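Colleague: sharing a sequence plus its predicted fold:
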Amino acid sequence: MKDLFRKSAKKLAIVVLDRHPEAYARYIFKKRFHRKMNLDAPKDINEKINWLKFRTDTSEWSRLTDKYRVREYVTACGLADILVPLYGKWNRAEEINLDELPESFVLKTNNSSGTIFIVKNKDDIDRETMCRSLNYWLRQKVGVLSAEPHYQMIEPCIVAEQLLPANNGSTSPIDYKIWCFNGEPFSIWATHNRDASGAIVGLYDLNWNYQPEYQVFCSHYREGTPPYRNRIIWIKCWTLRVYWQNRFRKYGSIYMLWMTGVFILER
């Protein structure tokens, strides 16, 4: 009886949150920052992103958030050569033919974050567990639970991609998120040692000066000394600007460039 009540309460909550995403976003903001969110006159990047989310046209956000369809966008920009090789795409886990995949690969859903199977040897896969997890992730109302309505417009699927090697002392591939404002690169958010519990993160300016004062750390995104700090030195700002301005179109005044080792130079 208790389990039935919990399931009914969860379904009701999802319906309510789906109909009132902005109210839920305000609740999340107040709980996290201990102040009300001001969407009439946003003052910081958190409020600005929420303003864009609820006060502007975000139809293109769904395509760019979709881990499968974003490949169309990157290809249309003439950058198909930087995409991680794609091995397959399926609507249900039972459709996956492991015999057609290489020994190592990554399986993930396109409609969420952290819904990923890292396969180093496919002979070790527990297929029943894999199918159960992937199908469960496909059913999740990610956009509702995170107050990000553009996720709800994504048609869920499963993709298999090449497994990227960990590098520079990290237990996972190091990725770089380039924050841009008004068409110009502003700062670099570097992440390493990703796992189910979170990741080690660091924010830098374009000359790789560490800027912890601009970060908010938590149990999921933890501060730590990057193992790559002394090896990955700098990004040529002019190269980054040319790359961004000449190869990508701009959607909104705030956006990020995701990279894994692109334009990183080592001394």
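Modeller: Happy to help now that I have it.
Colleague: when you work out contacts or count neighbours from here on, use the C-alpha atoms and nothing else.
Modeller: Will do.
Colleague: helix, strand or coil for the residue nearest the centre of the chain?
Modeller: In the chain, the centroid-proximal residue (C-alpha atoms, centre = their mean) is residue 113; its distance is 5.7 Å. Under DSSP: H, G, I helix; E, B strand; the rest coil, the three-state class of residue 113 is coil.
Colleague: next one for the comparison:
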Amino acid sequence: MLKKALKLINNPRLLALRFLQLKVFRILSDEKYIELEYRLRLGKHLILDNPKSFNEKLQWLKLYDRRPEYTMMVDKYEVRKYVAEKIGEEYLIPLLGVYDSFDEIDFSKLPDQFVLKPNHTSGNVFICKDKSKINYALLSKEVNAWMKRRYYWVHREWPYKNVKPRILCEEYMVDESKRELRDYKLLCFGGKVMCSFVCLNRNSDNGLNVDFYDIDWNPMPFERHYPRSGTITPKPKTYEKMVEFAEILSKSFPFVRVDFYEVYGQLYFGELTFYPGSGWRNSRRSLTTICWEVG
């Protein structure tokens, strides 16, 4: 606690960002809030009338590309219907249960390994590898905190505003490494995959790595908040199908990231993300130059 306090005191921008999360600032319009957060995080003025960088364009999309269907697409439960209709139910990670509260979960009926996650936030997950080791009091506290979280207010990503909070229980899955699932994330601009990145080594001592690849699976010289791994990830066996499905799922949208997993040669859908890193942690301007030219 003391270390966190000292970190805030020694970083005025970080302290200001913490204050910005107070409910009193909810009176700010989305545009004013996003402009203020952008300045605090990136140290420069947000240009909305002629956005150039990838980060700027994501902020513009938050504010002005507001299609009603986006609410369903960011909902980790409701999006399953869209995916099943567009590419097939067999590409969905098996669902073990859907709950409106922690108290509804009957753990006696769940397998020894499973994954819990909320449908309406980003970054929250509980991975159970051994049910006998669960501290139910702590887990209850964590899950109840998820259910109270209103992700829209964090960065004003408006599609989350009207998502009904639920708890999803999915089948626990690992790939050939037997340690984790690699995330294959395809960046789609105007319904076309322009490049991808892979998230790996989440459970390593050095933490997460992110490696970018072009459409032909050649390494690209970008970094996205996290360092590159320094290794080459073999092209997934289902990569061509990932590209095909990503373009089906992203058709008619100016930008969306489509995530997949590969488990022993079987392709699984992950999620749709309209604002990666909420437009604060993304690759430098060179990514925009290559992938997204606005006429």
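Modeller: Cool, got the structure. It should be emphasised that the depicted structure is a prediction, and the values quoted were computed from it without experimental measurement.
Colleague: mind telling me what the residue nearest to the centre of the first structure corresponds to in the second structure?
Modeller: Counting by TM-score structural alignment, residue 113 of the first structure lines up with residue 122 in the second structure.
Colleague: could you pull out the strands for the stretch 51-200 of the second structure?
Modeller: With DSSP state E, counting those that start in this stretch, the ranges of strands along the stretch 51-200 of the second structure come out as 95-99, 114-118, 126-128, 167-171, 183-189, 192-200.
Colleague: of these, flag the one that's most buried.
Modeller: Looking across the strands of the stretch 51-200 of the second structure with neighbours counted as mean count of other C-alpha atoms under 10 Å, the highest average goes to strand 183-189: a mean of 23.
Colleague: that strand maps to which residues in the first structure?
Modeller: Aligned using TM-score structural alignment, strand 183-189 of the second structure spans residues 175-181 in the first structure.
Colleague: what comes into contact with the matching stretch?
Modeller: Here stretch 175-181 of the first structure makes contact (C-alpha atoms under 8 Å, 6 or more residues apart in numbering) with 185-192, 253-261.
Colleague: same deal with stretch 87-107 of the second structure?
Modeller: Contacts for stretch 87-107 of the second structure (C-alpha under 8 Å, 6+ apart): 80, 83-84, 110, 140, 143-144, 147, 165-171, 245, 248, 267-270.
Colleague: which members of these occur in helices, if any?
Modeller: Among the contacts of stretch 87-107 of the second structure, DSSP state H puts 80, 83, 84, 140, 143, 144, 147, 245, 248 in helices.
Colleague: TSV for those, including distance to residue 61 of the second structure and neighbour count?
Modeller: TSV is the format used below for those (distance: C-alpha to C-alpha, whole Å; neighbours: other C-alpha atoms under 10 Å):
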residue	distance to residue 61 of the second structure	neighbour count
80	23	22
83	23	21
84	26	14
140	36	14
143	30	20
144	31	15
147	26	19
245	23	20
248	20	15
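Colleague: which residues does the closest residue in space to residue 106 of the first structure that isn't next to it in sequence contact?
Modeller: Once flanking residues are discounted, residue 106 of the first structure sits nearest to residue 118: 4.8 Å by C-alpha to C-alpha, 6 or more residues apart in numbering. By C-alpha under 8 Å, 6+ apart, the contact list for residue 118 of the first structure reads 105, 106, 107, 163.
Colleague: now the second structure: which of those residues match?
Modeller: Comparing the contacts of residue 118 of the first structure with the second structure on both residues aligned by TM-score structural alignment, their matches' C-alpha atoms under 8 Å, the contacts found in both are 105, 106, 107, 163.
Colleague: what is the nearest of those to residue 246 of the first structure?
Modeller: Nearest to residue 246 of the first structure among those is residue 163, at 29.2 Å by C-alpha to C-alpha.
Colleague: counterpart of that closest one over in the second structure?
Modeller: In the second structure, residue 163 of the first structure lands on residue 172 (TM-score structural alignment).
Colleague: ok, that match touching residue 115?
Modeller: Yes. Residue 172 of the second structure is within contact range of residue 115, at 5.6 Å (criterion: C-alpha atoms under 8 Å).
Colleague: quick one: common contacting residues for those two?
Modeller: What both residue 172 of the second structure and residue 115 touch, as defined by C-alpha under 8 Å, 6+ apart, is the set 127, 128.
Colleague: sorry, back to before: and the ones in helices among the contacts of stretch 87-107 of the second structure, which two are the farthest apart?
Modeller: Farthest-apart pair in these is 140 and 248; separation 38.2 Å (C-alpha to C-alpha).
Colleague: ok, which stretches of the second structure are helices?
Modeller: With DSSP H as the criterion, the second structure has helices spanning 2-9, 12-20, 30-42, 54-64, 69-74, 79-86, 136-148, 152-155, 239-249, 285-291.
Colleague: returning to what we had before: using a markdown table, lay out the ones in helices among the contacts of stretch 87-107 of the second structure together with distance to residue 56 of the second structure.
Modeller: Below are those laid out as a markdown table (distance: C-alpha to C-alpha, whole Å):
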| residue | distance to residue 56 of the second structure |
| --- | --- |
| 80 | 30 |
| 83 | 29 |
| 84 | 33 |
| 140 | 38 |
| 143 | 33 |
| 144 | 34 |
| 147 | 30 |
| 245 | 27 |
| 248 | 26 |
